[in-house]
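Engineer: Pasted the sequence and its predicted model underneath.
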Amino acid sequence: MRKIPVLPWLIIASLALICALLLTSNLGRIHASNLPSTAGLLLYYSFLPRLATGILCGVALATAGLLFQQVLRNPLAEPATLGIAAGANLAMSASIIAFPALLVFGLTNLALAGAALAALVLYLLIARQGLDPLKIILTGMVISLYGNCVNTLMVLFNHDYLSDLFSWQAGSLNQNGWSVTQFLLLPVLLLMAVSLLLARPLMLIGLSDQSAGALGLSVTKIRVATLAVAVALSALITSQVGIIGFVGLAAPALVRLSGVRRFTQQLFCVPLAGAGLLTLVDQLAQFLSPAGGDLPAGALAGLLSAPLMLMLLFRQHNPTIAAAPLSTPAIRTLTRAHLTGLLLLLLSSLAVSLFLNRPLDTTAVWQLLEWRWPRMLGALSAGAMLAVAGVLIQRQSGNPLASPELLGISSGASLMVVLLVILFNQPLVQLFPAALAGSLLAIFSLFMFGFRSGFQPQAMVMVGLCLTNLSMALSILLLMSGDPRAMMLLNWSTGSTAGITAERAMWGATQALLLIPLALLLQRWVTLLSLGHQTARALGAGLRRSNMLILLLAAALTAGGTLLIGPLSFVGLIAPQLARYSGAYRFVQQCLVAALYGALLMVIADWLGRNIAWPWPVSAGLLCALIGAPWFLWLLIKSGK
């Protein structure tokens, strides 16, 4: 007789008790109103519709997560991690801002089209590589990150008009009537009924495609139908309440931990768990709102999803991706002419950044130099530091997909900076120790999970993306809190150079001039580690000491660059690759050439950000991220081949 686990049921009972207490507390606040008629209106037109909407959304998101996980055989799959919700969200934002004529089709249909397009892009990127669990989630999360970057860019351009939209997109369940509940009820019930019809075929597909095909099932048709139902559920909810993660991930995991193994049983239990979890999150958001402003349930759920993903990733015992060695491009030689051309290009970009800008008013050039040179110097220093940090991390790990941004090191620095700015009101220029501590904390987390997964490249990047999502969720919560420093932090986190003062620029340049030469002194250790740990130990290298020094210096470089341009630039990924494609294979050569490329990329991005949409500035970090995310996906596909 199979033993039923006790701990998960204790957790479920505890969560149910907390949810009941929060419900009672929030109801008590309504009835404590001085006017009984007001309390009745709030109860009928706000509290109860919000509760019903939360239950329906929890049911739909949990079912969508279970369907995605079953058909992809991946316990980490859900609408948020696969980029489906981000695709729906981006389609609605783009329609409202750029193509308002499309609104005649309705937001729900536009969200469905965006979700379907994101699902199609995901399928095309992974179609030739099989249903590899980590690679699917890795691709989906980068698609989600890319969509969120584009959406953030549009919000920054139209903040005065879209502040309410941004709040709604964060996953708000606020209601002022029963219209959303009535709209969702019938479609959710119909899609749930279709998912029940797919229960038996999906149970067979969960075993293997060969077994299902031997029993006469059309695996492709069942998979497409299931994905269509899951995408429709995701788009439907996103169109009405915005992006809400966590539920599609946590509800199936909690049901499995409680001992429910059969898929047909899970299909009944998971929607109930999803409804309870989202109700709990929403009631917690309402309970905390008087102290922290109007907290969106989706942003609060995002804070909970990152630790949960890390836990599930930690429990995944059999990742199927082998370590990816540094790919070797066609043999090239770094010539003096190439290096001279790169230096001339950088000097030319500096001159253009200082003297050729919109508006073309030559009389004001010299007066504007005092505003331009700090931004240019800050972008140059940050690009160089992040590029060298990327070289160190890729060399130390043997992973061409590694970078400070993708491994979460930049996000760790960003998290610590944001917390200290909000809690202690410290200026950014004084927060290098805090950023360094955040980077080291992220590196510690990476090592903790790295030992579990054998330091597999894609698993390490997954941990980093979880930390990045955690940072983005915290930024959304701070933006919704009403704190006047929130917009400044949002601009900084997207890579804006507008706030770089002369003091910050000089401090960043000093850090670059000190830390980059220190990195060059590590040549022997980095070269030995790239040969493998056993070879390095045999040649006399102290592995613990050398790894610690390399990662400490990479953390310092990342902290310095992040303080200047935020956590989402992707320079640490692109610049080392460009250096290697230019023929810089030796460590010192790659560091120097990557630093030149990183500086060049950020100077050009800063110049474009100031001029491409003048007089409205565009964040330089966002421009680099919009280039870096497709570059990463191309590298991922190439490594799969």
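Structural biologist: Perfect, I can see it now.
Engineer: From here on, just use CA atoms for contacts and neighbour counts.
Structural biologist: Will do.
Engineer: roughly how far is the helix ranked longest in the chain from the heart of the chain?
Structural biologist: In the chain, with assignment by DSSP state H, the single longest helix is helix 365-397. Centroid separation for helix 365-397 versus its chain: 23 Å, with C-alpha atoms, centre = their mean, to the nearest Å.
Engineer: Flag every buried residue along the helix or strand that it is followed by.
Structural biologist: For helix 365-397, the following helix or strand on the C-terminal side (DSSP states H and E) is helix 409-424. Buried residues in helix 409-424, defined by neighbour count with 16 or more other C-alpha atoms under 10 Å: 409-421.
Engineer: Quick one: list the elements packing against the longest helix of the chain.
Structural biologist: Other helices and strands packing on helix 365-397, by 3 or more C-alpha pairs under 8 Å, 6 or more residues apart in numbering; DSSP states H and E, are helix 336-355, helix 502-520, helix 523-529, helix 543-565, helix 571-581, helix 587-611.
Engineer: how about the buried residues of helix 409-424 in CSV, adding distance to Phe432?
Structural biologist: Output for those, formatted as CSV (distance: C-alpha to C-alpha, whole Å):
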residue, distance to Phe432
Ile409, 14
Ser410, 12
Ser411, 14
Gly412, 12
Ala413, 9
Ser414, 11
Leu415, 13
Met416, 10
Val417, 8
Val418, 12
Leu419, 13
Leu420, 11
Val421, 12
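Engineer: okay, pairing it with this:
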Amino acid sequence: MIRLLPFALLAAALWLAAALHLLPLAEWPAWPLDPARMDIPQILLGFGLMPRGAVALLAGAVLGLSGAILQVVLRNPVADPTTLGISAGAQLALVVATMLAPELLEGGRWPVAGAGAGLAAGLVLLIGARRGFAPVTMVIAGMLVGMTASAVATAMTLAQGQYLLSLVIWNGGSLVQGDWSGVRALAGVLALGGFAAALLARPLRVLSLGIEGAQGLGLNVTGVRLLAVAVAVTLAAAVSAELGLIAFVGLAAPALARTLGAQSIPRLLALSPVIGALILSLCDGLVLLVANRLGEMFPTGALTGLIGGPLLIWLLPRLRGSTPPGTERAEGPAPRRDRPAPLLAGLALALVMAALALVWIGRVPGGWAVLDAQSFAAFLPMRLPRLIAAAAAGAALALAGAILQRLTANPLASPEVLGVSGGGAMGYAAAVYLLAAPSAVALTGGTMAGGALALVLIAAFVSRRDMPAERVLLAGIAVSALASAVLSGAMAVGDTRSFQILAWVSGSSSAVTMPGALALAAVAALLWTGALLARRWLAVLPLGPEVAGGLGLPLRLARLLLIALAGTATGAATVLVGPLSFVGLMAPHMARRLGLARPGDHVTGAALIGAGLMLAADFGARMAGFPYELPLGLFASLIGAPWLIWLMMRRIR
């Protein structure tokens, strides 16, 4: 505890500096606070900055305790409300209730946030139960559920302009306070959570012996697990309801507690809230310091998100090994088609026919309509560019997914999961903020460079440590989480660049011109050609580095070039559809299940299927909210999420 004293003093000093910047010490209001006898600066201090400092301590303690309980009960050092999708589930529930059923919020936000967090946690636990609660499986499932929930919440926020600014700031995790009600509420939650943790300490110690040992001592393993998870979910949902999305405090606090010597469960449960309080208080102090210096205030939750990606990567070597869900063994042997040419020709023909049908069919104020020849000729120049762009983006993402799945020998690999889309997002944001008036070429180049750089960093990190394939997935998810935090902080600033990034995150093809669409199609065609030329590498690499090296494959060159191909494909497509679509995950799977096993057939079939999936998403984005267009990324995610959940819930055979 003594080692924490300097950090506590620093947090106190940062808060005190912000308070003195607002009001000299001699003018601070006397306690008890009475707004009738206070001027405006005193009210800002007494009912704004003071409760904000207390809320930072309480919320950090609540999240630290929630993360510690989750890590103990699941025996997983990277479990926390963020990595298990709990906070994102609460966020999505509150966004949906705000927009679609505001009457549900009349009784407060807490019940709605609790329901969303509980549903997300239940889904993740259901997937984990089918895989023996393997640590990597749990975190992959949780973070993908969380990424999907966050994407849908962002898309819905963008679609409802009247809620835009307030929801964007709230989603970033703002600690701004207007009175002491939040302090009282979180203090009650922390007290109840601490009491529950004290009661659970002994059963959790017994559970740490293993399922068989705990059952042998008469412990109700299922009951203890459900009760502990319920307590952790309630704690996390309370913070989400009160403050928004505060990421990764529940991951960092127990990890640092173990580093400081908290090996026993009671000590871990006691020390984690203290460290969590210090982490969030320090982050908020830094936010206040920046605000005092630059006059720019951004949500504290965005800063805590910057902790999570590096910390999660640092914790990867400490994870126990596990079999990732969705492997070939889990799915059963994929069929192998002897004559794939007719199927590929059929897929290409179906894609062309679908594109024509989507041009002909549309909605008018009176309902659905089929265009006549004259209307078709009038609408074709407007619809054709976006159809070409959507199909090309889908094909590029599918090509990237097929390459990554063969490169890592893991069928769960995709641009979204491996952090390539997240890196592309940071590249896009960098171009927006660093260039005064970024052109389309600059934005595309920044996105491509970001995607390729993210994949190179992940590959370098994992290759040095000889980690199994599922660690690559988790490292990529960490990069995606880091990118999400950066984008949340950028969007919450609220200037015109923030809204440009927010619009891009959800994805839309409405502003695509014909030159841009043709350029994206050309990029997809070149990438497909490159994948075909590398089909021998793609056939040998899944056999493992020893076999590939024995067959004379230049491993380093092959990996570097394939990474560049995947990063380029993802960057080009991400500019159009945003950082999350799951097309790169679904299309290669579908192609493989159709019997397209050879590398050339696989990448070609995946490209055609990906193009069709993105065409379907574009059609849904245009028609579902007629006469207004909804985000393309939302529909692509809604197609991909059910597929991903079904894939991960399949039992190992």
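Structural biologist: Now that the structure is in, tell me what you want to look at. Small disclaimer: the values here were computed from a predicted structure and weren't measured.
Engineer: could you dump the helices and strands packed on helix 365-397 of structure 1 to CSV with distance to Val247 of structure 1 and mean neighbour count?
Structural biologist: Formatted as CSV, these follow (distance: least, C-alpha to C-alpha, whole Å; neighbours: other C-alpha atoms under 10 Å):
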stretch, distance to Val247 of structure 1, mean neighbour count
helix 336-355, 47, 15
helix 502-520, 41, 18
helix 523-529, 42, 18
helix 543-565, 31, 23
helix 571-581, 32, 26
helix 587-611, 37, 25
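Engineer: Any idea which of these gets closest to Thr139 of structure 1?
Structural biologist: Thr139 of structure 1 lies closest to helix 571-581 among those, at 15.7 Å (C-alpha to C-alpha).
Engineer: equivalent range in structure 2 for the closest one?
Structural biologist: On structure 2, the counterpart of helix 571-581 of structure 1 by TM-score structural alignment is residues 583-593.
Engineer: average offset between the matching stretch and structure 1?
Structural biologist: Compared with structure 1 after fitting, stretch 583-593 of structure 2 deviates on average by 1.3 Å (mean C-alpha distance after the TM-score superposition for structure 1).
Engineer: Could you tell me how far that stretch lies from the centre of the chain?
Structural biologist: On C-alpha atoms, centre = their mean, the centre of stretch 583-593 of structure 2 falls 21 Å from that of its chain.
Engineer: What lies in contact with that stretch?
Structural biologist: Stretch 583-593 of structure 2 is contacted by residues 334-335, 394, 397-402, 411-416, 597, 602-603, 605-607, 609-610, 613-614, 636, 640, 643-644 when judged by C-alpha atoms under 8 Å, 6 or more residues apart in numbering.
Engineer: so what's whatever residue of structure 1 lines up with Ala238 of structure 2 up against?
Structural biologist: In structure 1, Ala238 of structure 2 lines up with Leu236, judged by TM-score structural alignment. By C-alpha under 8 Å, 6+ apart, the contact set of Leu236 of structure 1 is Thr108, Ala111, Leu112, Leu184.
Engineer: Tell me which helix or strand Leu236 of structure 1 sits in.
Structural biologist: Per DSSP H and E: helix 219-241 holds Leu236 of structure 1.
Engineer: and that helix, how far from structure 2 on average?
Structural biologist: Counting by mean C-alpha distance after the TM-score superposition for structure 1, helix 219-241 of structure 1 comes out at 1.5 Å.
Engineer: Check which residues of that helix are buried.
Structural biologist: 219, 222-223, 226-241.
Engineer: ok, now how distant is the match of Ala238 of structure 2 from Ala94 of structure 1?
Structural biologist: 17 Å (C-alpha to C-alpha, to the nearest Å).
Engineer: again, but for Val421 of structure 1
Structural biologist: 32 Å.
Engineer: Same check on Gln266 of structure 1?
Structural biologist: To Ala94 of structure 1, Gln266 of structure 1 is 37 Å away according to C-alpha to C-alpha.
Engineer: More neighbours: the two, which one.
Structural biologist: In this view Gln266 of structure 1 and Ala94 are compared by other C-alpha atoms under 10 Å, and Gln266 has more residues nearby, 21 against 16.
Engineer: Mind telling me what that one corresponds to in structure 2?
Structural biologist: Matched by TM-score structural alignment, Gln266 of structure 1 corresponds to Leu268 in structure 2.
Engineer: got the contact list for the residue most central in space within structure 2?
Structural biologist: Closest residue to the average C-alpha location of structure 2: Met147 at 3.0 Å, with C-alpha atoms, centre = their mean. Applying C-alpha under 8 Å, 6+ apart, we find Met147 of structure 2 in contact with Gly85, Ala88.
Engineer: Ok, Arg52 of structure 2 next?
Structural biologist: Arg52 of structure 2 touches Leu175, Val176, Gln177, counting by C-alpha under 8 Å, 6+ apart.
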